[in-house]
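Trainee: Need coordinates for the below:
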Amino acid sequence: MNYKTINRKLLILVILWGLLFSFDQDNFLYSDCFYPSLQTWFAELSQGYSILHLAAMDGNESMVKFLLDMEVDPNQRNRWGETALQSLMAEKDYSDQLEMITLLLQAGTDPNSSNTAGITPVHIAAGGNSEQIMKLLIDFGGNLNSIDSQGNTPVHFASANPDEEMIQLVVENSGDLNICNLSGESPLHWAVGNGNFFHVQILIDHGADLDIQDFSGNTPLHWAVFSENPDMVNLLISNNCDWSIKNNQNLTAGDIAEKYLTYSKNFSLIRQILISADQN
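Mentor: Coordinates of the predicted model:
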């Protein structure tokens, strides 16, 4: 048995001892909270969570620092492929955990480590509301063009996220705004579909393809019409999108409006915007 194995066993004993004596020492055997807590703890360990995972998920910064000082592997994964950093970010509101996340990254946690769904910490941050943590991940080499199992990048996540500061940060640090997912959808499609006007404009301003088509042949303008969003239609038209592109059903955005939106309260307005574009 080498010294690392001995250290691990001693570490587990120390932590178990601490768990026991965090309860009423005279009555812990009869405590209603002791057995469920310990059972939960062991259940999580059986799912591949390390002690570091549990400490991070609990928000216990001092324990995380202690474990990292003991050279516990910061990139150990649970059964879902998550490091302690990913579990922390997926488990709770992590916006106030800047110092703990800094500790994990400084200890060598990979900001681009993906779980079984291909999600990285950068994906999670892009869908959140902490620009500070996103900046930190980028500073430690976080890749804004990494793709998950569905082909989505952090730019997709930020495009669906209503946070305007997040999309600005992501766009300004991303190398490619036109990566499409497995359905052929670009971040611009997602921004349009979620009605995020600021996002649409900043994506276009930074080089997003205005006329990119998904695997159904639909452009962002098609999506805006499907969403019955006249303001979004107008925004895309004002940025000189090609309104004449046909999808795989041989339908332009105008055709979709005429075929599917005649009973929509926004039909007349959308139709007028498209007619005006045609005349110009």
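Trainee: C-alpha only now, for contacts and for neighbours.
Mentor: Will do.
Trainee: which residues are contacting the strand or helix carrying Val225?
Mentor: Element membership of Val225, judged by DSSP states H and E, is helix 220-226. With contacts defined as Cα atoms under 8 Å, 6 or more residues apart in numbering, helix 220-226 is touched by 188-189, 192-193, 210-213, 230, 232-233, 236, 241, 243, 252-253, 256-257, 270.
Trainee: Apply 6 Å and report the result again.
Mentor: With contact meaning Cα atoms under 6 Å, 6 or more residues apart in numbering, helix 220-226 is reached by 189, 232-233, 253.
Trainee: Then stretch 97-114?
Mentor: 61, 74-75, 120-121, 142.
Trainee: Closest to Leu38 out of those residues?
Mentor: Glu61 (20.5 Å; Cα to Cα).
Trainee: hang on, the earlier thing: which residues are contacting the next helix or strand along the chain from the helix holding Val225?
Mentor: Sequence-wise, the next helix or strand downstream of helix 220-226 (DSSP H and E) is helix 230-238. Applying Cα under 6 Å, 6+ apart, the contact partners of helix 230-238 are 224, 270.
Trainee: Now do the buried residues in helix 230-238.
Mentor: Across helix 230-238, burial judged by 16 or more other Cα atoms under 10 Å covers 230-237.
Trainee: do stretch 152-166 as well
Mentor: When neighbours are counted by 16+ other Cα under 10 Å, the buried residues of stretch 152-166 are found to be 152-164, 166.
Trainee: returning to what we had before: switch the contacts of helix 220-226 over to JSON lines; also include distance to Trp17.
Mentor: Converted to JSON lines, the contacts of helix 220-226 look like this (distance: Cα to Cα, whole Å):
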{"residue": "His189", "distance to Trp17": "54"}
{"residue": "Met232", "distance to Trp17": "60"}
{"residue": "Val233", "distance to Trp17": "63"}
{"residue": "Ala253", "distance to Trp17": "66"}
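Trainee: quick one: which of the buried residues of helix 230-238 is nearest to Tyr49?
Mentor: For those, the nearest to Tyr49 is Met232 (44.9 Å; Cα to Cα).
Trainee: Quick one: residues contacting Asn194.
Mentor: Per Cα under 6 Å, 6+ apart, neighbours of Asn194: Ala160.
Trainee: which of the contacts of stretch 97-114 count as buried?
Mentor: So, by 16+ other Cα under 10 Å, the buried ones in those are 61, 74-75, 120-121, 142.
Trainee: Helices - which of these land there?
Mentor: 61, 121 (DSSP state H).
Trainee: just curious, which of the buried ones among the contacts of stretch 97-114 is nearest to Ala90?
Mentor: Pro121 (8.8 Å).
Trainee: Please provide the structure for the following sequence as well, for comparison with the first:
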Amino acid sequence: MTSDECGKDNFLEDNRTDSGIDSYRSLKLEEPRENSSDFSEPREKSSAMEERLDSAYGSSSITGESLSDSLEGCKLSSGREEQKQSAELSEQEENLLTTITEEGDTILHLAIIHEDDFITQQLIHLFPKEVLDIQNNLYQSPLHLATYLNLTTAVKSLVEKGASLELQDQDGNTALHVACQHGQRECANEMTRDISPSKLAPVLETQNWRGLACLHLAALNRQHEIMKLLVKKGADLNIQEGTSGKTALHLAVDLHDIKSVKLLLNKGANVDAAMFNGCTPLHLAVGRQDAAIATLLCQSGADTMLRNMEDETALDLADGNDDILALFPFDDIQISGRSVVGMKF
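Mentor: Below is the predicted model of the structure:
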């Protein structure tokens, strides 16, 4: 294993891929009809969200206008109606339940995309759990969309109604993956707040199609507060991503993110965790000529004598860097299997 091979990983270049929702960005929402009170004007968002996110607007017959028409006059569930069986729903309510666009969106998907909280809340209240978990053609559930748009109230209501946290979109991301990737801290809070450890564990362990668990995505995107939340909720600090076997600590070292390195070490991450090729975080730090992080790892007890599959110690990757060499002088010299450091002659 050379220092280059212990160097940059190709997935670090594209770690901010989306959950499949970016394909919506070229499709503009049709404006709500004039004076319609059913949907408000779309709010201004950051440049990344300047174009609206809607898989249904382009080829579907359902538009902002027809969505308003569909809801107009529909008697959504009241407190008394709440106890009715689905068979007792009105014909108009049943139509709401069964309306699906060509792109697989339910009317709840569309309400969330429009960011109309009133209608979103009414639909969540009306729909049974099975409808809340319908995924569109990009395998995005309403919870995925609400998380991406940072609609905390919608996320809270969906989770309280029992929407699944385990559903994966076309990239393998759960809604919690989306929150970790895009820094939606409050959404992440709502998805983990009152969930039992047994139900949350599978979500925290789920890897997307690039082999990344939630903690990996949080580390890759320097989401320190979300990292703290995940650890508090029981995320495995040493879970390996599926392509090269890196832990969150390896990824933090890759990014020269000393804040994440300190956070993970303080929480008990394995300082000597090995990738599939045997490289430890210290191998990576030395290979990247990062003396500050290499020093921190050594201070945390990193074993300087561990060898990767190329039979290299971290010292072998120092490439003449005096600051790094000073961390472990003579550590590679052994007599009878013992390091000469500290031996008396």
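Trainee: TM-score, when you put one on top of the other?
Mentor: Superposed pair, TM-score by TM-score structural alignment, normalised by the length of the first structure: 0.76. Supporting alignment: 240 aligned residues with a Cα RMSD of 2.7 Å.
Trainee: Could I get the buried residues of helix 230-238 of the first structure in a markdown table, plus columns for distance to Lys92 of the first structure?
Mentor: Output for those, formatted as a markdown table (distance: Cα to Cα, whole Å):
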| residue | distance to Lys92 of the first structure |
| --- | --- |
| Pro230 | 37 |
| Asp231 | 36 |
| Met232 | 34 |
| Val233 | 37 |
| Asn234 | 39 |
| Leu235 | 36 |
| Leu236 | 37 |
| Ile237 | 41 |
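Trainee: so which of those residues would you say is closest to Lys9 of the first structure?
Mentor: Met232 (59.9 Å).
Trainee: And the counterpart of Thr83 of the first structure in the second structure, how far from Pro32 of the second structure?
Mentor: In the second structure, Thr83 of the first structure lines up with Ser141, judged by TM-score structural alignment. Between Ser141 of the second structure and Pro32 of the second structure the computed distance is 23 Å (Cα to Cα, to the nearest Å).
Trainee: Those two: which has the busier surroundings?
Mentor: Per other Cα atoms under 10 Å, whichever of Ser141 of the second structure and Pro32 has more neighbours is Ser141, with 28 against 20.
Trainee: what's near enough to touch the more buried one?
Mentor: Contacts of Ser141 of the second structure by Cα under 6 Å, 6+ apart are 133-135.
Trainee: quick one on the thing from earlier: tell me, the helix holding Val225 of the first structure lands on which residues of the second structure?
Mentor: With TM-score structural alignment as the criterion, helix 220-226 of the first structure aligns to 281-287.
Trainee: what about the matching stretch, how far off from the first structure?
Mentor: Superposing on the first structure places stretch 281-287 of the second structure at an average distance of 1.3 Å from its equivalents, by mean Cα distance after the TM-score superposition for the first structure.
Trainee: Stretch 291-298 of the second structure now?
Mentor: Counting by mean Cα distance after the TM-score superposition for the first structure, stretch 291-298 of the second structure comes out at 0.7 Å.
Trainee: so what corresponds to Leu105 of the first structure in the second structure?
Mentor: Aligned against the second structure by TM-score structural alignment, Leu105 of the first structure finds its counterpart in Val159.
Trainee: Against Asn189 of the second structure, how distant is its match?
Mentor: According to Cα to Cα, Val159 of the second structure and Asn189 of the second structure sit 11 Å apart.
Trainee: what do you get for Leu230 of the second structure?
Mentor: 9 Å.
Trainee: Looking at those two, which is more packed in?
Mentor: Ranked by neighbour count (other Cα under 10 Å), Leu230 of the second structure and Asn189 place Leu230 first, with 21 against 18.
Trainee: Which position in the first structure pairs with the more buried one?
Mentor: Under TM-score structural alignment, Leu230 of the second structure pairs with Val170 in the first structure.
Trainee: so what's its match closest to, chain neighbours aside?
Mentor: Val155 (6.5 Å; Cα to Cα, 6 or more residues apart in numbering).
Trainee: Assign that neighbour to helix, strand or coil.
Mentor: Following DSSP: H, G, I helix; E, B strand; the rest coil, Val155 of the first structure is assigned to helix.
Trainee: cool, and Gly151 of the first structure?
Mentor: coil.
Trainee: Give the equivalent position in the second structure for it.
Mentor: Under the alignment (TM-score structural alignment), Gly151 of the first structure pairs with Gly211 of the second structure.
Trainee: From Arg210 of the second structure, how far out is the residue lying closest to its match once chain neighbours are set aside?
Mentor: The shortest distance from Gly211 of the second structure to any non-neighbouring residue, by Cα to Cα, 6+ apart, is to Gly242 (4.1 Å). Going from Gly242 of the second structure to Arg210 of the second structure by Cα to Cα gives 7 Å.
Trainee: Please apply the same query to Glu186 of the second structure.
Mentor: Counting by Cα to Cα, the gap from Glu186 of the second structure to Arg210 of the second structure is 25 Å.
Trainee: higher neighbour count, those two?
Mentor: Glu186 (18 against 14).
Trainee: Find the nearest non-adjacent residue to that one, please.
Mentor: Excluding its sequence neighbours, the residue lying closest to Glu186 of the second structure (Cα to Cα, 6+ apart) is Thr152, at 6.4 Å.
Trainee: Around the one you found, how many other residues sit close by?
Mentor: Counted with other Cα under 10 Å, the neighbours of Thr152 of the second structure add up to 20.
Trainee: Provide a list of residues in contact with the aligned residue in the first structure for Ala252 of the second structure.
Mentor: Alignment note: Ala252 of the second structure maps to Ala191 in the first structure; criterion TM-score structural alignment. Shown in contact with Ala191 of the first structure (Cα under 6 Å, 6+ apart): 159-160, 200.
Trainee: Between these, which sits nearest Ile275 of the first structure?
Mentor: Using Cα to Cα, the contacts of Ala191 of the first structure come closest to Ile275 of the first structure at Val200, 22.2 Å.
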